[in-house]
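>>> would you be able to build a 3D model of this:
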Amino acid sequence: MTETAIPTVADIQLIKRILPHRYPFLLVDKVRDIVPMKSAVGIKNVTFNEPQFTGHFPDMPIFPGVQIIEAMAQTAAVMVGVSMDLADKNMLVYFMGVESCKFRRKVGPGDQMVMTVTTKRGGGKVWKFSARAEVEGELAAEAEFTAMMDFPKG
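As a prediction, this is how the structure comes out:
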């Protein structure tokens, strides 16, 4: 019996097999550079046709800060899901807290957010991560967050 290698990249198809989120709340397009249980880099291509831009703000579309945090959290959840082979296993993730959050740069249509997440504590149900989102190498946001992973039974 051969052991399957853990992928270092998750495309949108694998992401959808791990996360329960769907449009318009699936906020990560690709996760790369996955180091199992430790870190990953998420990619979010921000486009003008996303629904939040009809109201935030019509004359100056800005990607909402809470959605930047959510995109970073989804990146972390994909990293955990890939690391623990949780594709197609109905994992749910719940925010427990957000700390040390700072927004440094506006993010808008045409930007590509590159989100780096690092595990600070994990392995059980409660995980803590540090994360940063950059656009063109410039820091857009940073935060630490805690999440509960609801792993499937069996």
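>>> C-alpha only now, for contacts and for neighbours.
Noted.
>>> and the helices in this protein, which stretches?
Remark: helices assigned in the chain by DSSP state H are 12-18, 65-83.
>>> to compare with the earlier structure, here is another sequence to fold:
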Amino acid sequence: MSAPKSGSNAWGSRVDSVQEILNILPHRYPFLLVDRIVEVVPGERLVAIKNVTFNEPFFIGHFPGHPVMPGVLILEAMAQAGALLAGKTDPESVCSRLVYFMTIDNVRFRKPVIPGDQLRLELTLMKRRRDIWRFAGRAFVDGQLVTEAELMAMTRDRDGDAVTPATEGAS
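Now for the predicted structure:
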């Protein structure tokens, strides 16, 4: 058995991908909705995976006896994949900042996503102008399109203008 290539490890790129996700996104369990990056072309596109398991907390009430992943969480998974594409495209300005989604347009939910499905998230960078990013997102299960949308986001400093419960509404 040969030694891993420089910059990799015994598990290959899968573990590296998990750490990359955690380095770029501020989200953590139970709201981290991207499990793995499988392909990235900085400035163009990113493909990521979300493994949908019966243990997801949202299945408890959506819907009892007939679990379906809420569409808004499919969109959130797309948004997180878009933030990853932004981070891989411009790590200097994105990774030290937060990516806030501003709009989601032209949403189409085509099929339900259920426990056991593997959601393949494909994000394409449509346009970037300074701190504003526009993405086309598509989500697939078993090669079938389940959701599509266009998303717009902006990057902002992590420290600036943060709203916390202690300062919210204070004057």
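>>> re the thing from before, okay, the helices of the first structure, which one's buried deepest?
helix 65-83 (a mean of 24; mean count of other CA atoms under 10 Å).
>>> counterpart of K125 of the first structure in the second structure?
Using TM-score structural alignment, the equivalent of K125 of the first structure in the second structure is D131.
>>> just checking, its match touches M152?
No. Assessed by CA atoms under 8 Å, D131 of the second structure is found out of contact with M152, at 10.5 Å.
>>> what separates the nearest residue to G122 of the first structure once chain neighbours are set aside from A87 of the first structure, distance-wise?
For G122 of the first structure, ignoring the flanking residues on the chain, the nearest one in space by CA to CA, 6 or more residues apart in numbering is K128 at 6.4 Å. K128 of the first structure sits 21 Å away from A87 of the first structure, going by CA to CA, to the nearest Å.
>>> could you measure from the residue mapped onto F145 of the first structure from the second structure over to R130 of the second structure?
Aligned against the second structure by TM-score structural alignment, F145 of the first structure finds its counterpart in L151. From L151 of the second structure across to R130 of the second structure, the span is 16 Å (CA to CA).
>>> between those two, which one's more packed in?
L151 (24 against 9; other CA atoms under 10 Å).
>>> show me the contacts for that one.
79, 101-105, 134-137 (CA atoms under 8 Å, 6 or more residues apart in numbering).
>>> same thing but 10 Å
75, 78-79, 82, 101-107, 123, 125-126, 133-137 (CA atoms under 10 Å, 6 or more residues apart in numbering).
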